[in-house]
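Asks: Quick one, structure for this:
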Amino acid sequence: MIVLGLLLLCLSSQANAEVFPDDDDDSCHIQVKIIKDMVSKCGERSSSSEANFSAKTLEFVLKAVRESNGNEIQKFHSELKKELQENIGTISKMVSDISMNLEATRRDLNDLKSSSIRNSEKDTSHCPSDVSNLTVLPNGKKYLFSNETRVTWYEAKVLCEMQKLHLASPKTQQDLTTVHRKARELTFVPWWLSASDARSNPGQFFWHDGTSLSTNSLLWSEGEPSDYGQGNEACVWIRSNASDKLEGSKCSSYYHYICELPAACMSHK
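Replies: The predicted model follows:
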């Protein structure tokens, strides 16, 4: 408004000068210059204000975008974490269920194996026709101590079965001591027995008839069994020049072996 007033004043003065020319012409020029300066300064202030407004507006918008994106990212992260936890819980339950089913199946197979062996032992047609080469020990059981050649546990198992026998299964300390004493009389060598974790989980030992041999059993020598769960099946043996306790070793090792007459055949011959 001030600028407009000054402009009008200048124009009025210029009109009067044309009618009544005098020294006021210089005064008008001075006023015009002053007005130009004021307009220029006003424009500068206006441009500065607009620039400040634009900068503040941009800053506000960017801040709003950052806050909005931050909230969205946090929300997405929370949802993703929740979904991941739910999936982990579901998978863990599935693994647990599968493990339980496998364990139940394994027990059923062992029970079936034990039942099959017991039934086969009742059939005397599976008994050897000649047992004169067997040694009767104080526990009343008959054994074959083969110390002529060393074989793997797998080979020893087959050799016993070919004679309608099975690898010895001294499941009590009394039977173990009895078998160990006889082995000691023959020679100081290691002897295979029937227990192993072959075809089962590492460390889960079973005798020939499926009876479990716990790793916590007092029949084990101190520190045994130690050679299992290393990618190899472990089989049980005794050392005749050591204590009357069980030891474990790789089934592929070469030892002598002890066969035992099945219980069902004891009264057959």
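Asks: contacts, neighbours, all on C-alpha from now
Replies: Noted.
Asks: Spatially nearest residue to Met38 (excluding sequence neighbours)?
Replies: Nearest in space to Met38, with sequence neighbours left out and distances taken as Cα to Cα, 6 or more residues apart in numbering, is Val3 at 7.3 Å.
Asks: which residues touch the host helix or strand of that neighbour?
Replies: Using DSSP states H and E, the element containing Val3 is helix 2-19. With Cα atoms under 8 Å, 6 or more residues apart in numbering as the test, helix 2-19 has contacts from Asp24, Asp25, Cys28, Gln31, Val32, Ile35, Met38, Val39.
Asks: buried residues in stretch 7-21?
Replies: By neighbour count, and taking 16 or more other Cα atoms under 10 Å as the criterion, the buried residues in stretch 7-21 are Leu7, Cys10, Ser13, Gln14.
Asks: Tell me the helix or strand right after the helix or strand harbouring Leu58.
Replies: Element membership for Leu58, per DSSP H and E: helix 24-122. Scanning the chain past helix 24-122 towards its C-terminal end, the next helix or strand to appear is strand 135-136 (assignment: DSSP H and E).
Asks: ok, residues contacting that following strand?
Replies: Contact with strand 135-136 is made by Lys142, Tyr143, Leu144, as judged by Cα under 8 Å, 6+ apart.
Asks: For these, give me JSON lines that also has secondary structure.
Replies: Written out in JSON lines, the entries for those read as follows (DSSP: H, G, I helix; E, B strand; the rest coil):
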{"residue": "Lys142", "secondary structure": "strand"}
{"residue": "Tyr143", "secondary structure": "strand"}
{"residue": "Leu144", "secondary structure": "strand"}
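Asks: circling back to that earlier point, helices or strands next to the helix holding Leu58 in the packing?
Replies: Helices and strands in packing contact with helix 24-122 are listed as helix 2-19; criterion 3 or more Cα pairs under 8 Å, 6 or more residues apart in numbering; DSSP states H and E.
Asks: what is the orientation angle of the helix it packs on with helix 24-122?
Replies: Angular relation of helix 2-19 and helix 24-122 on a 0 to 180 degree scale: 150 degrees, by axes from the mean of the first three to the mean of the last three Cα atoms, to 10 degrees.
Asks: Just the buried ones out of the contacts of helix 2-19, please.
Replies: Here the buried ones among the contacts of helix 2-19, as counted with 16+ other Cα under 10 Å, turn out to be Asp25, Cys28, Gln31, Val32, Ile35.
Asks: hang on, isn't Thr149 packed against Trp191?
Replies: No: counting by Cα atoms under 8 Å, no contact exists between Thr149 and Trp191, whose distance comes to 11.0 Å.
Asks: More neighbours: these two, which one.
Replies: Taking neighbours as other Cα atoms under 10 Å, Thr149 and Trp191 compare with Trp191 leading, 25 against 9.
Asks: Overlap of the contact sets of Thr149 and Trp191?
Replies: With contacts defined as Cα under 8 Å, 6+ apart, the residues adjacent to both Thr149 and Trp191 are Tyr255, His256.
Asks: what about the residue nearest to Asp24 when sequence neighbours are not counted, distance to Tyr257?
Replies: The spatially closest residue to Asp24, leaving aside those adjacent along the chain, is Ala17, at 6.9 Å (Cα to Cα, 6+ apart). According to Cα to Cα, to the nearest Å, Ala17 stands 141 Å off from Tyr257.
Asks: and this one, so I can compare the two:
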Amino acid sequence: MAARSPAPRRVHPGDSAFTWSTEQILALSDADLAAYGLRDVRACTPPVLPAATAHGASVAAPVAGVGTLPASRAPGHDETAKGLRLTDVRCVLQGRTVLSIDEAFFPAGQVTAVCGPNGAGKTTLARAVAGLQRHCGSMELDGVRVERRERLRHTMIVMQDVQRQLFTDSVRAEIRLSASRSGAGGGKLSDAEVDQVLSEFDLLSCAEQHPLALSGGQQQRLVIATTRCSHVRVVIYDEPSSGVDRRHLESIARAVRDSARAGAVVLLITHDEDPLRAAAQTRLDLRPPSE
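Replies: Have a look, this model is predicted:
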């Protein structure tokens, strides 16, 4: 019989609403979990995604039962295809090669998941694409070579340490700044438009607070919310779902999908299968290049 808990009651922040044993949690149905805003911790079948077109020492074969090979992994490519292309990209740190990609292509308007064990080069790839990490080789955006400084203007990255990405004195101002920095006319955003974004990420009640006064989860959602207003050409999410509940995971996955629908190249770096299932369309598996 499925475990049932008392009817929800009003609680104050920091209070415990319910207490469950492990057995009770595992007995809850998916509908029960959804009602309480909980994610399913039970093992689920991993999503099967087509493998991104890429090859090189850092590119791992798709995980059995998780990824499938694309129709072709040949170096040749369509010069007219919109997206981000990496050619002979190498990153060396302290004399050791930490990322080695002969060629990879990430289409615009699509979410590419980047997966792999710790030390495989996922964050290094994100930093290189965003122009934050020096590298050998070249990158092209829609067929035009873009240097590191240009990519800094064209790219937005949601880091794991989001405190480094908060600059203003209020949550509302952070949303406006993001739109302003991207040329989207932050000054033209009405309070209603800002409120709509904040409401989607459960941040409306914090609109006038200082960003650094928020909890870690709220800060993470705030930085992700700013991607909704950025209108940049490349958006990178580095482990955006860590520690979030079911409801907030859904809003994050929606933001990731919306970035792609707006025509951006979207990279989703994650160990978490839930955002893969909810947002990703192709998958790139990385491995340490020395393996």
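Asks: What value does the TM-score take for this pair?
Replies: Put the two chains on top of each other and the TM-score (TM-score structural alignment, normalised by the length of structure 1) is 0.29; 138 aligned residues with a Cα RMSD of 6.4 Å.
Asks: Just put the contacts of helix 2-19 of structure 1 in JSON lines and tack on distance to Trp153 of structure 1.
Replies: Written out in JSON lines, the entries for these read as follows (distance: Cα to Cα, whole Å):
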{"residue": "Asp24", "distance to Trp153 of structure 1": "132"}
{"residue": "Asp25", "distance to Trp153 of structure 1": "131"}
{"residue": "Cys28", "distance to Trp153 of structure 1": "126"}
{"residue": "Gln31", "distance to Trp153 of structure 1": "122"}
{"residue": "Val32", "distance to Trp153 of structure 1": "120"}
{"residue": "Ile35", "distance to Trp153 of structure 1": "116"}
{"residue": "Met38", "distance to Trp153 of structure 1": "112"}
{"residue": "Val39", "distance to Trp153 of structure 1": "110"}
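Asks: From those residues, pick the one nearest Lys63 of structure 1.
Replies: Using Cα to Cα, Val39 is the member of those that sits closest to Lys63 of structure 1, with 35.8 Å.
Asks: The helix or strand harbouring Arg221 of structure 2: which residues count as buried?
Replies: Element membership of Arg221 of structure 2 [criterion: DSSP H and E] is helix 216-230. Of the residues in helix 216-230 of structure 2, those scored as buried under the neighbour-count criterion (16+ other Cα under 10 Å) are 217-230.
Asks: Reformat the residues you listed into CSV and put distance to Met156 of structure 2 next to each item.
Replies: Converted to CSV, these look like this (distance: Cα to Cα, whole Å):
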residue, distance to Met156 of structure 2
Gly217, 19
Gln218, 19
Gln219, 16
Gln220, 14
Arg221, 15
Leu222, 14
Val223, 10
Ile224, 10
Ala225, 12
Thr226, 9
Thr227, 7
Arg228, 11
Cys229, 11
Ser230, 8
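Asks: I'd guess Arg150 of structure 1 is in a helix, am I close?
Replies: No: applying three-state DSSP, one finds Arg150 of structure 1 to be strand, outside a helix.
Asks: Hmm, Trp192 and it touching each other?
Replies: No: between Arg150 of structure 1 and Trp192 there is no contact, the gap being 9.7 Å when judged by Cα under 8 Å.
Asks: Run through the helices of the stretch 51-200 of structure 2 in chain order.
Replies: With DSSP state H, counting those that start in this stretch, the ranges of helices along the stretch 51-200 of structure 2 come out as 122-130, 148-154, 171-181, 191-200.
Asks: Count the residues that sit near Leu26 of structure 2.
Replies: Burial measure for Leu26 of structure 2: 15 neighbouring residues, criterion other Cα under 10 Å.
Asks: Can you verify it is assigned to a helix?
Replies: Yes: counting by three-state DSSP, Leu26 of structure 2 is part of a helix.
Asks: any idea how far it lies from Arg228 of structure 2?
Replies: With the distance defined as Cα to Cα, Leu26 of structure 2 ends up 35 Å from Arg228 of structure 2.
Asks: Could you do Asp285 of structure 2 as well?
Replies: The gap separating Asp285 of structure 2 from Arg228 of structure 2 is 27 Å, by Cα to Cα.
Asks: and what of Ala113 of structure 2?
Replies: When distance is defined by Cα to Cα, Ala113 of structure 2 is 19 Å away from Arg228 of structure 2.
Asks: Please apply the same query to Ser259 of structure 2.
Replies: From Ser259 of structure 2 over to Arg228 of structure 2 the distance is 7 Å, taken as Cα to Cα.
Asks: And Ala192 of structure 2, by the same measure?
Replies: With distances taken as Cα to Cα, Ala192 of structure 2 is found 15 Å from Arg228 of structure 2.
Asks: swap in Asp258 of structure 2?
Replies: 8 Å.
Asks: Kindly report the same for Arg247 of structure 2.
Replies: Separation of Arg247 of structure 2 from Arg228 of structure 2 (Cα to Cα) stands at 18 Å.
Asks: Ok, Cys136 of structure 2 next?
Replies: On the measure of Cα to Cα, Cys136 of structure 2 and Arg228 of structure 2 end up 31 Å apart.
Asks: Next: Arg149 of structure 2.
Replies: Between Arg149 of structure 2 and Arg228 of structure 2 the computed distance is 23 Å (Cα to Cα).
Asks: do the same with Val234 of structure 2
Replies: When distances are taken as Cα to Cα, Val234 of structure 2 and Arg228 of structure 2 turn out to be 12 Å apart.
Asks: quick one, strands of the stretch 151-291 of structure 2?
Replies: Listed in chain order, the strands of the stretch 151-291 of structure 2 (DSSP state E, counting those that start in this stretch) span 155-158, 234-238, 265-269, 282-285.
Asks: Looking at those, which one is packed in the most?
Replies: Looking across these with neighbours counted as mean count of other Cα atoms under 10 Å, the highest average goes to strand 265-269: a mean of 27.
Asks: Which strands or helices does that strand pack on?
Replies: Packed against strand 265-269 of structure 2 by the contact rule (3+ Cα pairs under 8 Å, 6+ apart) you find strand 96-107, strand 110-115, helix 122-130, strand 234-238, helix 246-261.
Asks: With distance to Met156 of structure 2 as extra columns, can I get those in JSON lines?
Replies: Rendered in JSON lines, the data for these read as follows (distance: least, Cα to Cα, whole Å):
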{"stretch": "strand 96-107", "distance to Met156 of structure 2": "15"}
{"stretch": "strand 110-115", "distance to Met156 of structure 2": "14"}
{"stretch": "helix 122-130", "distance to Met156 of structure 2": "7"}
{"stretch": "strand 234-238", "distance to Met156 of structure 2": "5"}
{"stretch": "helix 246-261", "distance to Met156 of structure 2": "11"}
